[in-house]
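S.K.: model this:
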Amino acid sequence: MKSTVRLDYQFTVTDCIKATVSDMLTPLEDPTILCDGLTVDFTSQSNSADVFWDFGVPGVNTDTSSLLKPTFTFPGPGAYKVTLYAGTKSPCGDTTEFIFNVSNPVLPEFFWTGQTCFEAQAVDFRPITGFPAGTTYLWEFDSTAAFPTFTQPNPPIQSWSVPGKHYISLSVKVGFCTYTKRDSIEISYLSANVDAGPNQTVSLGEWARLRATGGSDYYWYADDEVEMSSRITANTLARMEEVDTVKFYVRARDEFGCEGLDSTLVFVLNGDAPGPINFFSPNGDGVNDEFDLKSINPDNAYSLVIFNRWGSEVWSVKEYQNDWSGVDYGYNELPDGTYYYILHDQGEVIYKSAITLMRDTDGRP
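M.R.: This is a model prediction of the structure:
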C-alpha cells in the first residue's frame, strides 16, 4: 500500500533593492599594508558601514573588530584567513575572505668604527641587518659630511667639516616596503685627555715650571706676553716678570691623532707679599680675623667653597670678598680645626688647599 506524506515549507523572500557588497583592501591592491610587520592597517571597501572583521587567529575569539579601518597586530608570522562580513544586520549581507601572509618587521641596524675626534676623524659605517638580494639602500648624512648621501650598503669612510652632533639615517627598500633607522654621532673637538698640570704660585722674577701630560706634539702659549724656555715640549719654564695671574694653555695630540687643550694658572706674587694663608683666627681681636685670599683673588671674582674634615660642605659664596669669618650657612661659629677650600671660576678650579681655623690664639699659628 502506497502512502503519501505532505510537507509544507515557508520561505521569506526579501526584495534587496540595493545589494550589500563586502570588500577589503588587500596586498594585491596595496602591498605596503604589510610593511609594518605583524601590525596591519585594514580598510573596508564595502558599501555598508555595518561590518564585522574576523582576523583568523586560531583558537582566539577576541580577534575581531567592527571598525571600518581597524588596526590589528597578529601574534606571530604566518598566513591568516581574514574574513569581512558586511551588512551583518541585513538579510542582504555579504562576506569576503583573503589570506594575509604577515612576517616579522624589518629593522635596519648599523654600527660605526673609527676615530670620532674632529682632528683625526675617519668613521666607517656598516649595516648589521642582512637583507635579501634586490634591496636598495640610501644612507643620508647632513650637508657638512664628506659624502652627504650614498646608495650602496657600505658607504666610504666618512668625515665632517664641522664638529658637533651629526645625524645619520639608513633607509632600505625591500620589495614595496621602505624601512629607516636613524641615529646620531658626536664629532668632538679637542677631546684628547691633555693635562697642563696644577695651578701654582711663584714669586716675582721666578720661573714657573710647567709640565704637561697626555699627548705629544705639545704647544704652549699664554694669555700674556711671557718668556718661555720652549713652546713645543711637554715640560717648559716661564719667567714671571710681572705681578699678575697668567693663564697658560697647552695643546697636544694623542696617539690616535686627536688633539686636546688644557690650561693652568700661575699666580705671581711680589717677593715681599705673602701667598695664600693657611691659618686664621676669627676671634675679633683685629688680627687675622678673616680668611684673606687677596693674593690669588685680587678682584673678588672667584667663588669659594669650604668643606669640613669629613668632606661636608659648610659654606660657599660667589664672588668671594675675602671676608669669611669661620661660620656656617646659618652664621654659626664653626669649631676650631682644619677645613678645606676650593676657589673656582664657574667650576674651573683656581686653587685648593687646607686652612686651619683657631680662635683661641693671638692671631699667629
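
S.K.: contacts and neighbour counts: CA atoms only from here.
M.R.: Fine.

S.K.: what about the closest residue to residue 242 other than its chain neighbours, how many neighbours?
M.R.: What sits nearest to residue 242 in space, not counting adjacent residues and going by C-alpha to C-alpha, 6 or more residues apart in numbering, is residue 204, at 6.3 Å. Other residues lying near residue 204 total 19 when counted by other C-alpha atoms under 10 Å.

S.K.: Let me see the contact set for residue 204.
M.R.: Contact criterion C-alpha atoms under 8 Å, 6 or more residues apart in numbering gives 240, 241, 242, 243, 268, 269, 270, 271 as the residues in contact with residue 204.

S.K.: Weed out the non-buried ones from those residues.
M.R.: Buried residues within the contacts of residue 204, counting neighbours by 16 or more other C-alpha atoms under 10 Å: 240, 241, 243, 268, 269, 270.

S.K.: Could you measure from the residue nearest to the last one when sequence neighbours are not counted over to residue 222?
M.R.: The shortest distance from residue 270 to any residue that is not its chain neighbour, by C-alpha to C-alpha, 6+ apart, is 5.2 Å, and that residue is residue 204. Separation of residue 204 from residue 222 (C-alpha to C-alpha, to the nearest Å): 17 Å.

S.K.: Quick check: residue 355 touching residue 326?
M.R.: No. The pair residue 355 / residue 326 is not scored as a contact, 10.4 Å apart, by C-alpha atoms under 8 Å.

S.K.: Same drill for these two, tell me which one is more crowded.
M.R.: In this view residue 355 and residue 326 are compared by other C-alpha under 10 Å, and residue 326 has more residues nearby, 26 against 18.

S.K.: tally of neighbours for residue 43?
M.R.: When neighbours are counted by other C-alpha under 10 Å, residue 43 registers 16.

S.K.: what do you get for residue 130?
M.R.: Residue crowding around residue 130 was assessed by other C-alpha under 10 Å; the count is 11.

S.K.: So it lies in a strand, does it not?
M.R.: No. Counting by DSSP: H, G, I helix; E, B strand; the rest coil, residue 130 is located in no strand; its state is coil.

S.K.: To compare with the earlier structure, here is another sequence to fold:
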Amino acid sequence: MNLRLRTLVALASLILSFEGAAQSLSMVQTANLSKCTGDSLRLELNVTGSNMSAANGFRVMMAPGAPSTFTVPNSDTLDIVKWRSVFPLPVGTDTNSVGAKYVWVIVSDSITASGFYSIVIQSTSPVLWSDTIQVLVNVSPQSEITAISGGFDNLHTGGPDWGFCFGDTLTLYANTGQNGYQWFKDGTLMTGETNDSLLVVNSGTYSIEVSNGVCTKMSADTIINVFQPTTSVVHLPAGMQTLEVLDKDGVIDSLGFCETEFLQLAGPNSAAVGTSVLYQWLRDSVDLFGQTFTVPILGANQINLSTNEGGVYYLETVWLPGGCPDTSDAFWLFVDSIPDTEIQAVAWPGQTTVSLTICENDSTQLATIVSQGAWTYQWEVRFPAGSGNWTSIPNETSDKLTVSTAIVSGSAEYRLVIDNDYCTHTTSELLVNVVKLPTIAVAPADSLALCAGDSVLVGVTGSSTSYLWTFPGGSYSGASFYAKTPGVYVVAGTNANGCVNYDTLEVFFFTVNANAGPDQTVLPGSTVQLNATGGLLYYWYADVPTYFSDPYNPNAQTVPTQDTTMYVVEVLNSYGCFDTDTMFVYTFDPATLVPDLSNVMNVITPNGDGFNDVFDLSELVRADSCDLVVLDRWGAQVFEQKRYTSGWDGSTQGGDPLPDGTYYYLLVCDDIIRFRGAITVVRP
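M.R.: Prediction:
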C-alpha cells in the first residue's frame, strides 16, 4: 500500500470513529496534477459522517481558473467512467458508503485553451460539495487521417471501409504541422512509420498518434481492405441432354457435350449495392506457328456466354468501384460431332452375294459403312418387325453384328446406336427376313442297336426336296437305305429355298463280353469246375472230345483228357447277339517229375544270409515270358507268379512262410510247360 493510500485509510478510519457526525465530501489534491484533454483523470474522494442516500448521485464539474462557485452553465460536467471503493475493505464498486473512493473521469475534449482548471464533486442526495482541487489542462493536438490517395470507397464489402485493388497501394495522410507522428496497424505500433503519411500495401485497421510536444492524441480508426475479386465460371446445365462433367475433383471446370446443344457459361455477379462488373469472355487460339494465345470473343461482354464450340475459355472482369481486374481459371469444353453413318449387309469371307433373307439356321452380317475407334456401339432389335419394341442386344457392342435366330426367333429389324463420347446417333433400321427350315425326321427311330454283322433299313420323312446321308466310312443320296456300320448317321434335307435342316440317327452294336474264366492247372483225372459269365445263354465245347456235366450250364464240370485242353464258351445275350471266349486247363502229376538237379536249384534256404534265399530260374527263363506255378505234395497250388525269373522265398501267394519240405513246380512259357521239378524249402 502506497503512502497516499495509507493516508486515505488513516483519514477514513478517523472519520469512521466519529460515527453519526455530519456528512461531508473531500478530495485529495495531487501535487503538480497535469492532464491533456481526452485523458483519463483519477480523483480521490472521501465520504465522511454517514452513508449517502441510496438515491444519491455524483456530478464532477470542471471550470477554468479558481471560481468561487460552480454551476452547470459555467462548468464542464465530466463523464464518470469508473468507481472503486478502496476502504473499508473489501475493494468494490460502492459509491455511497462512508469511506475512501477512486473516481475516474475523462478530461473533456471541448476544452480549447490550456491552463489551470478547478474540479469539484457534488452529491445530489443530500446536496454536498467537496473541496476544490486544481489541475493543469493542456489541449491535445488534432489527430485525424485527412486524406486517402489511390483507394476507393469499398462498397464491395458492405462495411465502412476503404479499399484498393490487389497488387496496388494507397497512401494515408494525417493533419500536418504537428511535432510528432506514429502510425499504428491493428492497434500495434508500426516501427519506423513516423511521417505524416503512410504507404499501405496490406489490409488492416490503421490509426495515427499525433504529438504537439506536450500531449498526444490517437486518431479514429480507418479500416482498409485489399479487394481481390474472384471470377468464377459456372455452367448452367438446365435442359441439356448430352452434358457430362469430366472433373475428378470438386471443382467443375471441364465439360463435354454434343455439338447439337449449346452450353451456357455464367460469370459472377456483384451483389453489393452500388457495385457492378464489366465482362469480357476470352478463348484460346493458335497462331501460324502453333503457339497458343488468348483472344477476346467478339461481342461476348455479358455475364453469360452461349457456345457449342470446344476450347479453353476464360472470363475477364473489372469490378466497380475501384476498377479491380481479374481473370477466371481456364474452363475446358470438349464438343463432339455426331457419328453420322449408316449400316449395311456385308458378305462373309468367300461369299459373292449378300442377302437380307436367311434360313433359320443361317446368319448374315451387318456392319457400319464408316467406323471410328473412338465410337462406342450398341445394336438393337425390334421383334416382331414393325410392331415390337426396340431392345438392346446383350454383349453386341462392336461395329459388326452377326444376325441369326440366336438373337430372336424370326424376321426382325435391326439398328445401331453409336456414341461419340457425348453425341448419340441411331442409324436407320434394316429388315432381316428369316425363312423356316424344312421338316425332317429319321425312321424308324433316332437310335438303333444291332448285333455285329447285321444291317437295318433306315429312312427319312419331311418337307425337303432332297436328302443326303453321311456316316462313318461313306455317304448316300436318297430317302432310305440299309445301315450296317455302327456310328452316327447325319441326314441333310434341302427345301426349295435352299435351306438345309438336319437330323441324326445313331446305330450301335450290342456288346457281348463272354468270359470263360481263368486258366487252371489240375492233377490228372481231376474234375474241373468251369465258370463262364457275360450273357444269358451259354454253350461249352473243347478242342478235343471232352466230357461235360452240362455244356449249356455256365458252371459246368469237365474232366480233361490230355495235358493241355482249350475250352470254348459261346455266350448269347437277351438281344440274340453272341460272343466267345477260351480258357486252358493243364494237367500235371508231380510224381512223374524227374528233377534235373544239374542246372536247376533244388533247395532254397530263405534265412536272409544272401545265399540260396530265393528260387532263381533265370537261366531257364532267359528272355522269355514264363509263369511259375508251385504245388504241394498233394497237388494243391500254393504259389503262382506271372513272368517269373526269380524271387520266390518259400512263401504262399499271400506272403505267409510255407512249412519246410519238398514242393513241385511248373515253369510254363507261352502256354507250354518248359520244365517240371521239385524244390525243397529248408529254413536253418
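
S.K.: TM-score of the superposed pair?
M.R.: Taking TM-score structural alignment, normalised by the length of the first structure as the basis, the two superposed chains have a TM-score of 0.50; 268 aligned residues with a C-alpha RMSD of 5.6 Å.

S.K.: Show only the entries of the contacts of residue 204 of the first structure found in strands.
M.R.: With strands taken from DSSP state E, the overlap with the contacts of residue 204 of the first structure comprises 268, 269.

S.K.: Name the nearest of the contacts of residue 204 of the first structure relative to residue 290 of the first structure.
M.R.: Relative to residue 290 of the first structure, the closest of the contacts of residue 204 of the first structure is residue 269; by C-alpha to C-alpha it sits at 20.0 Å.

S.K.: mind listing what residue 142 of the first structure touches?
M.R.: Under the criterion of C-alpha under 8 Å, 6+ apart, the neighbours of residue 142 of the first structure are 148, 166, 167, 168.

S.K.: With distance to residue 185 of the first structure as added columns, please give the buried ones among the contacts of residue 204 of the first structure in TSV.
M.R.: Written out in TSV, the entries for these read as follows (distance: C-alpha to C-alpha, whole Å):
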residue	distance to residue 185 of the first structure
240	44
241	46
243	46
268	43
269	47
270	50
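
S.K.: The nearest residue to residue 117 of the first structure once chain neighbours are set aside and residue 164 of the first structure, how far apart?
M.R.: By the measure of C-alpha to C-alpha, 6+ apart, the closest residue to residue 117 of the first structure outside its immediate chain neighbours is residue 188, 4.8 Å from it. In this structure, residue 188 of the first structure and residue 164 of the first structure are separated by 6 Å, where distance is defined by C-alpha to C-alpha.

S.K.: The residue nearest to residue 440 of the second structure when sequence neighbours are not counted: what's it in contact with?
M.R.: Ranked by C-alpha to C-alpha, 6+ apart and with sequence neighbours excluded, the top spatial neighbour of residue 440 of the second structure is residue 462, at 4.4 Å. Contact analysis of residue 462 of the second structure by C-alpha under 8 Å, 6+ apart lists 438, 439, 440, 441.

S.K.: Residue 462 of the second structure and residue 505 of the second structure, how far apart?
M.R.: Separation of residue 462 of the second structure from residue 505 of the second structure (C-alpha to C-alpha): 15 Å.

S.K.: one step back: more neighbours, residue 188 and residue 164 of the first structure?
M.R.: Neighbour count, other C-alpha under 10 Å: between residue 188 of the first structure and residue 164, residue 188 has more, with 19 against 13.

S.K.: Contact partners for the equivalent of residue 254 of the first structure over in the second structure?
M.R.: Using TM-score structural alignment as the criterion, residue 254 of the first structure maps onto residue 573 of the second structure. With contact set as C-alpha under 8 Å, 6+ apart, residue 573 of the second structure has these partners: 512, 534, 535, 536, 537.

S.K.: Out of the contacts of residue 142 of the first structure, list just those in strands.
M.R.: When the contacts of residue 142 of the first structure are checked against strands (DSSP E), the matches are 166, 167, 168.

S.K.: closest to residue 73 of the first structure among the residues you listed?
M.R.: For residue 73 of the first structure, the closest of these turns out to be residue 168, at 29.6 Å, with distances computed as C-alpha to C-alpha.

S.K.: what's the counterpart of that closest one in the second structure in contact with, if anything?
M.R.: When the second structure is aligned by TM-score structural alignment, residue 168 of the first structure is paired with residue 489. Residues near residue 489 of the second structure by C-alpha under 8 Å, 6+ apart: 469, 470, 471, 472, 504, 505, 506, 507.

S.K.: so what corresponds to the third one in the first structure?
M.R.: Residue 471 of the second structure maps onto residue 141 in the first structure when the alignment is built from TM-score structural alignment.

S.K.: ok, now how distant is its match from residue 178 of the first structure?
M.R.: Computed as C-alpha to C-alpha, the residue 141 of the first structure to residue 178 of the first structure distance reads 18 Å.

S.K.: Settle it for me: which of these two has more neighbours?
M.R.: More crowded of residue 141 of the first structure and residue 178, by other C-alpha under 10 Å: residue 141, with 20 against 17.

S.K.: Quick check, that one in contact with residue 165.
M.R.: No. Shown here, residue 141 of the first structure and residue 165 do not form a contact pair, counting by C-alpha under 8 Å, at 11.3 Å.

S.K.: Give the helix, strand or coil label for the counterpart of residue 76 of the first structure in the second structure.
M.R.: With the correspondence set by TM-score structural alignment, residue 76 of the first structure lines up against residue 408 in the second structure. Here residue 408 of the second structure is recorded as coil under three-state DSSP.

S.K.: Report how many residues lie close to residue 408 of the second structure.
M.R.: Using other C-alpha under 10 Å, the number of residues around residue 408 of the second structure comes to 15.

S.K.: And the strands in the stretch 201-350 of the second structure, which stretches?
M.R.: In the stretch 201-350 of the second structure, the strands defined using DSSP state E, counting those that start in this stretch lie at 204-211, 216-218, 222-227, 234-236, 244-245, 254-258, 263-266, 276-286, 292-296, 304-307, 311-320, 324-327, 331-336, 343-346.
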